[in-house]
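S.K.: from the sequence below, what's the structure:
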Amino acid sequence: MRYTVIGGGVGCARFVKGLREHVRRTGGDDRIDVVVNTADDWWVSGLRISPDHDSLLYALAGVNDAERGWGRAGETERVAAELAAWGAAPEWFTLGDLDLGTHIARTAWLREGASVSEVFQRLAQRWDLGVRLHPATDSEIDTHVRTEDGRRMHFQEWWVRHRAGLPAVGFEQAGIAAAVPTAGALEAIAEADAILLAPSNPVVSIGPVLAVPGMRDAVRAARAPVVGVSGIIAGAVVRGMADACLAAIGVDTSAGAVARHYGPRTDGGLLDGWLVDTSDAAEVAPLERAGIAARAVPLWLRDADSSAQVAADALALAAAVDR
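M.R.: You can find the predicted model right below:
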């Protein structure tokens, strides 16, 4: 079997680790592909930073800082201090020394002419990830945020510096109209036996992947069922500030509202199935009436056992969907 996950960031990393654990426990022969968001990438201090990808890379390699939720474990920040002293980096965006090694390698390969897809492959060769990572596109599609007070800034400034505290009225991916899905992403979607939307930020992690021209159509045309896992539990985001993003596009912070945002596949949307937490069991019946098969199961990704079970539940729902 082949499973393709769409998403990015910490929520996606935890879910994919659970899926990998489930595969290992059930025979280990299934293949996992992840189509990764690159729209929160940006240039800083002359380096190309790719937060969603690196969260996945480090978590799957077992070298991530689980306490902070980002970056490498056992970090030092001597280089960041020097960059700040030179005024060559924003003081609100600190990168660890080990992390900078990744960014330097990425940037060197990009400047040598490698595509983002090729860079993903080179970075993955260092560790046995058990998963294949594909960028949604090789184009630069950095997200910018428009705020209520008329400002426009890179997503990272809004997210990290302002902690999403400036009310946003919209998100734009620069250059996305000319972007093209990568061959690896399209192949992973077309050949999948199940497509899983990770519990990632629906607006700035999964949204930009689907906004790459041709990507949404590829998902809708895939032979595999499409099942999503809610990153909203009991009306609150599990991690991060997705509620600020949802508010900007007029979507309530609820498991049901996010499912309806993606929409039923039978009515021009994407979803065949949707997992909500047991605390949101009341959402199941309305979603079923809307044409989305729904199940209420425990969704907290606390450890290997609970994460593997969520992955198993997602695959079970995919298998139960009538395609």
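S.K.: okay, CA-based contacts and neighbour counts for the rest of this
M.R.: Noted.
S.K.: let's verify residue 144: helix, strand, or coil?
M.R.: Here residue 144 is strand, with the state taken from DSSP: H, G, I helix; E, B strand; the rest coil.
S.K.: one more, please, to line up against the first structure:
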Amino acid sequence: MKVVALTGGVGGAKLVLGLQQILPAPDLTAIVNTADDFRHLGLHVSPDIDTLLYTLSGKANREQGWGREGESWAFMEALRELGGEDWFQMGDMDLALHVLRTMRLAQGDTLSAITAEFARRWGVDVALLPMSDDPVATWLHTEEGKLEFQRYFVERRCEPDVSRIEFQGAARALPGPGVIEAIGRADVILIAPSNPYLSIDPILAVPGIRQALIDGTGPVVSVSPIIGGQAVKGPTSKLMAGLGVPVNNESIAAHYAGLIDALLVDSGDDLLASLPSMRTPTLMRTTEDRARVAEAALTLARGVAGK
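M.R.: Predicted coordinates for the structure are as follows:
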């Protein structure tokens, strides 16, 4: 069974790790959001790609969900002493990815090729495909003005109210190498419980990707990021409320209307009236949780395909 997962960072990485436990690596592809990428201190940072790399290689900090386990912070301490911007944390080991990525991009290598090389070096056999090698940037229109994603998400901790989201460069971007082909041959497409507006929508905004999902023969199943009327993590609930969208699973189904065939919801939530759905505990605290949610999503996909 060929499975493709559309994913952002922390929450999506948990689902992909669960899939990695139950599927042969050659059968699994993750298409990763790159609209969070930005330049910081002259370095090209790819937060969602790095989270996938750290998680699937076993190097992730399990407690905080991002960054590397056993990280040190001498660089950040020295940066503060010199008055540098310290709102975005970059650990000493984390810097290696950013420095090498920036250097290779300057030499003409693509983000896809660089990501594949990092994955190979760390023994990650799952195909990690950036959604595009072209620059796409998420910008949020807020009460404080227009903010780049990382300024909103990290520096301002999602506090400003958001009225509109745009993905600069998306209309001109091309899907990354292998993205359309992976979707076309997939038996199942899963949309991870990443933020629909900030992590999945940028992927769908790249011309050709949404249509490839619609044209594909395999069922498309989303794992809801909502549990009991609240987002598991991040600004999803606040963002939905600010945009005037009820924070519930029906809203997630409506957001993906015409794209998904089914929605996996938490065991404590109601099944949907609008779309095929199934319940399972969707909070992924442990390795076993992640494998269970991944298996449940595939079971739902098989059921939809069987109908």
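S.K.: wait, isn't residue 172 of the first structure in contact with residue 145?
M.R.: Yes - in this structure, residue 172 of the first structure is within contact of residue 145 by Cα atoms under 8 Å, at 6.5 Å.
S.K.: which one's more surrounded, the two?
M.R.: residue 145 (26 against 18; other Cα atoms under 10 Å).
S.K.: what residue of the second structure takes the place of that one?
M.R.: Aligning on TM-score structural alignment places residue 145 of the first structure opposite residue 140 in the second structure.
S.K.: so how far is residue 163 of the second structure from that match?
M.R.: From residue 140 of the second structure across to residue 163 of the second structure, the span is 8 Å (Cα to Cα, to the nearest Å).
S.K.: kindly report the same for residue 278 of the second structure.
M.R.: According to Cα to Cα, residue 278 of the second structure and residue 163 of the second structure sit 32 Å apart.
S.K.: just residue 73 of the second structure next, same as before
M.R.: For residue 73 of the second structure, the distance to residue 163 of the second structure - Cα to Cα - is 36 Å.
S.K.: now residue 98 of the second structure
M.R.: 32 Å.
S.K.: of these two, which one has the most company?
M.R.: Taking residue 98 of the second structure and residue 163 together and counting by other Cα under 10 Å, residue 98 has the greater number of neighbours (20 against 13).
S.K.: just give me the match in the first structure for that one.
M.R.: Using TM-score structural alignment, the partner of residue 98 of the second structure in the first structure is residue 103.
S.K.: please work out which residues of the first structure line up with stretch 204-217 of the second structure.
M.R.: Under TM-score structural alignment, the match for stretch 204-217 of the second structure is residues 210-223.
S.K.: was I right to think residue 53 of the first structure contacts residue 40?
M.R.: No - applying Cα under 8 Å, one finds residue 53 of the first structure not in contact with residue 40, separated by 9.6 Å.
S.K.: for whatever residue of the first structure lines up with residue 254 of the second structure, which residues are in contact?
M.R.: Under the alignment (TM-score structural alignment), residue 254 of the second structure maps onto residue 260 of the first structure. Going by Cα atoms under 8 Å, 6 or more residues apart in numbering, residue 260 of the first structure touches residue 287.
S.K.: list the contacts of residue 208 of the first structure.
M.R.: By Cα under 8 Å, 6+ apart, residue 208 of the first structure lies in contact with 37, 39, 173.
S.K.: and residue 55 of the first structure, how many neighbours?
M.R.: 25.
S.K.: surely it touches residue 70?
M.R.: Yes - contact criterion Cα under 8 Å: residue 55 of the first structure and residue 70 qualify, at 6.2 Å.
S.K.: and for those two, which residues touch both?
M.R.: Counting by Cα under 8 Å, 6+ apart, the residues touching both residue 55 of the first structure and residue 70 are 10, 64.
S.K.: secondary structure element holding residue 204 of the second structure?
M.R.: helix 201-205 (DSSP states H and E).
S.K.: that helix against the first structure, how far on average?
M.R.: Compared with the first structure after fitting, helix 201-205 of the second structure has a mean deviation of 0.5 Å; criterion: mean Cα distance after the TM-score superposition for the first structure.
S.K.: and that helix, how far from the chain's centre?
M.R.: Its chain's C-alpha centre and that of helix 201-205 of the second structure lie 11 Å apart, by Cα atoms, centre = their mean, to the nearest Å.
S.K.: residue 162 of the first structure pairs with which position in the second structure?
M.R.: In the second structure, residue 162 of the first structure lands on residue 156 (TM-score structural alignment).
S.K.: make that residue 183 of the first structure, sorry
M.R.: Checking TM-score structural alignment: residue 183 of the first structure goes with residue 177.
S.K.: its match: what secondary structure?
M.R.: Quick answer, by three-state DSSP: residue 177 of the second structure is coil.
S.K.: contacting residues around it?
M.R.: Residue 177 of the second structure neighbours (Cα under 8 Å, 6+ apart): 112, 129, 132.
S.K.: and it, how close does it get to residue 31 of the second structure?
M.R.: 11 Å.
S.K.: who touches both of these two?
M.R.: residue 129.
S.K.: could I get the full set of helices for the stretch 1-150 of the first structure?
M.R.: 9-25, 51-61, 78-86, 97-111, 116-124 (DSSP state H, counting those that start in this stretch).
S.K.: distance to residue 218 of the first structure for those helices - can I get that in a markdown table?
M.R.: As requested, the helices of the stretch 1-150 of the first structure are exported to a markdown table (distance: least, Cα to Cα, whole Å):
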| stretch | distance to residue 218 of the first structure |
| --- | --- |
| helix 9-25 | 20 |
| helix 51-61 | 21 |
| helix 78-86 | 41 |
| helix 97-111 | 27 |
| helix 116-124 | 18 |
